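**Student:** I'd like to go over a predicted model; first the sequence, then the structure.
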Amino acid sequence: MHRIADRIEAEAVELAVLGVRDNGTEFNMALKAEPGSAAGTFRYYAEALDKVAGEVAPTQPDVLGLVHRTPVGVVGAIVPWNFPLMIGAWKLAPALAMGNSVVLKPAETASLTLLRLAQICVECGLPDGVFNVVTGSGAETGAALAMSMGVDVLTFTGSGGTGRKLLEASARSNLKRCYLELGGKSPNIVFGDAPDLQKAARVSAMGIFRNSGQVCVAGSRLLVEASVHDEFVALLKAEAEALRVGDPLDLGNQIGAVNSEEQLRRNLSFMDMARAEGGQVITGGARILAETGGSYMAPTIVTHVARDHALFQREVFGPVLSVTKFETEAEAVSLANATDFGLAAGVWTADLSRAHRMVAAIRAGVVHVNTYGGADNTVPLGGVGQSGNGHDKSLHALDKYVDLKTAWIQL
């Protein structure tokens, strides 16, 4: 696993460019988030795997109770197109560390980096057949993987609709365990006592607009206390309009392309819904025509979004931020928890007690305080509600890829 990490680092630029050609992520971000993150993930689990031991149970004096952790067998992994190498490594590295074989299906529009990773693994000494990449459509290849009687655990990152189909396939096949990291509609909450509104605006802008909003934990719902609403929205608008959008291989651009024409059309359809429901598009909301062609969308901010609006409730997975005003802390909590999702959240406040109250009250797997994004392998990533179950990253991810076996030994 250390050799795999070394090779990923040695080929970082090439791997980043492969990914950019597939999914349009801006190069500077791709370099860090894809090969940079993947190499770190392999190193983390390479160091962790010999720290995970069995257990000795506190039993009767004449009995020895042992709890063994055994590999589940074959892990099926289905990963999305936004960060295929990073998310693929989140699933592959802990599964390998626990002694399993993996069959991985990348997204139809972003498979190049994972095909190269499979070659790297073989070149670094992983036995043939331990890690397999199988390309194809979700309807055909993904369904076959989900229905396979030879797959013992299925791990997936993607949409809620697909997650439901995978659960149904598990029920119809061998009742394989399914771990689902699904969508999000994450609230980013700015209180009037935020320590630095300019910094909060800058970080919040990248929290939704980086990678053209195609980030599962993106802070796509901005909740702003009424006392600073107008000031903060103005700061955020300036940040959004200053971002350079264009060719993801141009190092001067900060935002790259939307993954596909289909995704861009879906993003733009939300603009029609937002206007029909009374939302006000204060910046963006349209396609950017680039000389190189391609699918580009301007960073978009929509104000006057109520809790029953589509833009408040539904995941866009694009560079679209909804803004909703609140008056009290209790109202902020109510708005934050007013969707079916529960993946991530952000809170900006100088009040330490309030920060702890918000972390406890918000229904989400990750709550950022006075920042947004950037958590590393030491902490888990997972959601609650319709954002799924199970966790990637951290030592907790290893639990998905083992079975527990009790040995009860009469002495």
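**Tutor:** That came through fine.
**Student:** use CA for all of it now, contacts and neighbours both
**Tutor:** OK.
**Student:** leaving out the residues flanking it, which one is nearest to His309?
**Tutor:** Nearest residue to His309 in three dimensions, chain neighbours excluded: Glu277, at 6.5 Å (CA to CA, 6 or more residues apart in numbering).
**Student:** second one coming, line it up with the first:
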Amino acid sequence: MSEKDRNYYARVAQSLRLPTAVAFIDGAYVAPVSGLVMETRNPATGDVIGTVAHCQIADVNRAVAAARRAFNDGTWSRAAPEERKRVLLRLAQLVREHSEQLAVLESLDSGKPIRDCLREIDVEVPATFEWYAELIDKTFGKVAPTGGDACALIVKEPMGVAGLVLPWNFPLLMAAWKLGPTLASGCSAVVKPAEQTSLSTLRLAELASEAGLPPGVLNVVPGMGETAGRAVGCHNDIDVVSFTGSTEVGRCFLSYASESNLKPVGLEMGGKSPFIVLADAPITDELIENAITSAFWNGGQNCSANMRQIVDVAVRDEFLRRVVERARQIVVGDPLDPRTQLGPMITPEHRERVLDYVAHGKSEGAQVALDLAHAYDERPGWFVGPTVFSDMTAAMKIAREEIFGPVLGVIGVSGLDQALAVANDTDYGLHATVYTRDLNAALLAARRLACGTVAINGFTEGDIKTPFGGYKRSGSLARDKGTEALDQYLQSKTIWIGVHQP
């Protein structure tokens, strides 16, 4: 990457063939029935970079009909496991072959730094499709123990048509997290990307068709949440929904299911995740780098962002000094520049929301150790600079609500018990990080933290083999990633066979 500069990626951007004013239904780009379109803007400049279909109920109905036909005719749902595996492996290969163009497209559309887009799309996205492809022919049913007069089989079958609703912060990666197990299971899919970031998902659908996915198996309906999203959630011919986004909208999808066919809904929602540093943890460069990454990665626009940094008072001063020093070094700028580490917020409205939280923190009495929130106000686009609150308390609004921006707050505690009490004092339960040299304390914390993922001595969400999801208002029992993700899209069937004795 170091040999390629901003000018190189700008040339790639100029060469892109952007989907224009379309959805992807039944194996082809199509215009919306209404003719309505939405502009998509580059968050780094505010410039319009293209248009996508503004799908309405008629477009979702058309997509669901295609998905249902494809599921019922069995070209994918009943295809040999080896065939589904071949197509997904080919899709992974095509993503790698086009990863540079996809990464630039996603950077333009979302404002994510190109360095992050390249890592996700060249590595994680194809690896996800490959992992689920390899799982297809290694997933077995069971034979239940019976007497000699019967044989009882327990088999897994695809749910049918899956509605997949994506967030804007990791567009293509979340598409892969959901499409990998959906397609591996044999389901058909209707994908509703976030209205802010639809372009890379539309291109992915085209690549899937090139890989050999039959028409109708994968459909993409861009649109607003209150129109296309609601139509997906309420549709009586969609059998299961998987949603990643805010807790507020997740509630809506539960309501949509109750109003329609009571379809199961998998939810991965908001977070307010803690980064715990106990008194025995050495304040190393590695620890500080993880503290910075956990809060500022993807501009803090990450549901598992560890912006509540709960630090024992014995090491708090050194921790805070070094975090502020490192945060000052974060390169904020043009997402197409490989040196950039922090890009813009996704929309001007979201930028204002983040700035309002910073202002509210100050009004609550939190001291600001680093105040760069407005340092980029004169720059085109929707930038917010890194902000560090030095003495946040657990009761403050900025400590309780998801900010979804580059804001880090330090809370001082004394001992493990107080650290865990503060960490669990939240409506959310998605992720936590714990730094300690004490193995017993690490295991105790991991068991007592009410969240879906606990990382010890390093900030990580795990990898494709480990399930990801939340407790409390961060999610439901459903999980993305791992073999557990398949459970969302498969249902169990018992086949009881009577055996007549001679």
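**Tutor:** Cool, the structure landed. Being a predicted model, the structure only gives us computed values, none of them experimental.
**Student:** returning to what we had before: number of residues surrounding the counterpart of the residue nearest to His309 of the first structure in the second structure?
**Tutor:** In the second structure, the residue matched to Glu277 of the first structure (TM-score structural alignment) is Glu364. Using other CA atoms under 10 Å, Glu364 of the second structure has 14 neighbouring residues.
**Student:** okay, stretch 320-335 of the second structure sits on what stretch of the first structure?
**Tutor:** Under TM-score structural alignment, the match for stretch 320-335 of the second structure is residues 233-248.
**Student:** and that stretch, how far out from the chain middle?
**Tutor:** 23 Å (CA atoms, centre = their mean, to the nearest Å).
**Student:** what residues of that stretch count as buried?
**Tutor:** Val233, Leu235, Leu236, Lys237, Glu239, Ala240, Leu243, Val245, Gly246, Asp247, Pro248 (16 or more other CA atoms under 10 Å).
**Student:** before we move on, the earlier item: I figured the residue nearest to His309 of the first structure was touching Leu311, is that so?
**Tutor:** No - contact between Glu277 of the first structure and Leu311 fails when scored by CA atoms under 8 Å: they sit 9.2 Å apart.
**Student:** tell me the SS of whatever residue of the second structure lines up with Cys121 of the first structure?
**Tutor:** Counting by TM-score structural alignment, Cys121 of the first structure lines up with Ala208 in the second structure. With DSSP: H, G, I helix; E, B strand; the rest coil as the basis, the three-state label of Ala208 of the second structure is helix.
**Student:** so what's the residue count around Ala208 of the second structure?
**Tutor:** Residues near Ala208 of the second structure, counting by other CA under 10 Å: 22.
**Student:** just the one 5 residues further on next, same as before
**Tutor:** Neighbours of Leu213 of the second structure under the rule other CA under 10 Å: 24.
**Student:** for the residue lying closest to it once chain neighbours are set aside, give its distance to Glu226 of the second structure.
**Tutor:** Closest residue to Leu213 of the second structure apart from its sequence neighbours, by CA to CA, 6+ apart: Val87 at 6.4 Å. Here Val87 of the second structure is placed at a distance of 34 Å from Glu226 of the second structure (CA to CA, to the nearest Å).
**Student:** these two: which is more packed in?
**Tutor:** Val87 (23 against 11).
**Student:** shouldn't the more buried one be within a helix?
**Tutor:** Yes - per three-state DSSP, Val87 of the second structure lies within a helix segment.
**Student:** what lines up with Arg400 of the second structure in the first structure?
**Tutor:** So, by TM-score structural alignment, Arg400 of the second structure is matched to Gln313.
**Student:** surely its match is in contact with Lys185?
**Tutor:** Yes - in this structure, Gln313 of the first structure is within contact of Lys185 by CA under 8 Å, at 7.0 Å.
**Student:** what about these two, which has more around it?
**Tutor:** Applying other CA under 10 Å to Gln313 of the first structure and Lys185 shows that Lys185 carries more neighbours, namely 28 against 18.
**Student:** so what corresponds to the more buried one in the second structure?
**Tutor:** Aligned partner of Lys185 of the first structure by TM-score structural alignment: Lys272.
**Student:** that match reaches Phe404, doesn't it?
**Tutor:** No - using CA under 8 Å, Lys272 of the second structure is not in contact with Phe404, being 9.4 Å away.
**Student:** what residues are shared contacts of the two?
**Tutor:** Counting by CA atoms under 8 Å, 6 or more residues apart in numbering, the contacts common to Lys272 of the second structure and Phe404 are Cys303, Ala305.
**Student:** how about the helices in the stretch 351-500 of the second structure?
**Tutor:** With DSSP state H, counting those that start in this stretch applied, the stretch 351-500 of the second structure shows helices at 397-400, 415-424, 439-448, listed in chain order.
**Student:** most tightly packed of those helices?
**Tutor:** Of the helices of the stretch 351-500 of the second structure, the one with the most neighbours on average (mean count of other CA atoms under 10 Å) is helix 397-400, at a mean of 21.
**Student:** got the buried residues for stretch 186-204 of the first structure?
**Tutor:** Result for stretch 186-204 of the first structure [16+ other CA under 10 Å]: buried residues 186-192, 194, 197, 200-204.
**Student:** what of stretch 272-285 of the first structure?
**Tutor:** Ala274, Glu277, Gly279, Gln280, Val281, Thr283, Gly284, Gly285.
**Student:** how about the match of Lys185 of the first structure, secondary structure?
**Tutor:** Using three-state DSSP, the structure places Lys272 of the second structure in coil.
**Student:** quick one: contacts for it?
**Tutor:** The contact partners of Lys272 of the second structure, taken as CA under 8 Å, 6+ apart, are 303-308, 399-402, 426, 428-430.
**Student:** do that again at 7 Å, thanks
**Tutor:** Neighbour list for Lys272 of the second structure: Asn306, Arg308, Arg400, Glu401, Glu402, Tyr428 [criterion: CA atoms under 7 Å, 6 or more residues apart in numbering].
**Student:** same deal with Val311 of the second structure?
**Tutor:** Val311 of the second structure makes contact with Ile276, Val277, Leu278, Val410, Ile411, Gly412, Val413 under the criterion CA under 7 Å, 6+ apart.
**Student:** one more pass at 10 Å, please.
**Tutor:** Contact analysis of Val311 of the second structure by CA atoms under 10 Å, 6 or more residues apart in numbering lists 274-279, 281, 317, 319-320, 410-416, 419, 434-435.
**Student:** alignment lookup: it to the first structure.
**Tutor:** In the first structure, the residue matched to Val311 of the second structure (TM-score structural alignment) is Val224.
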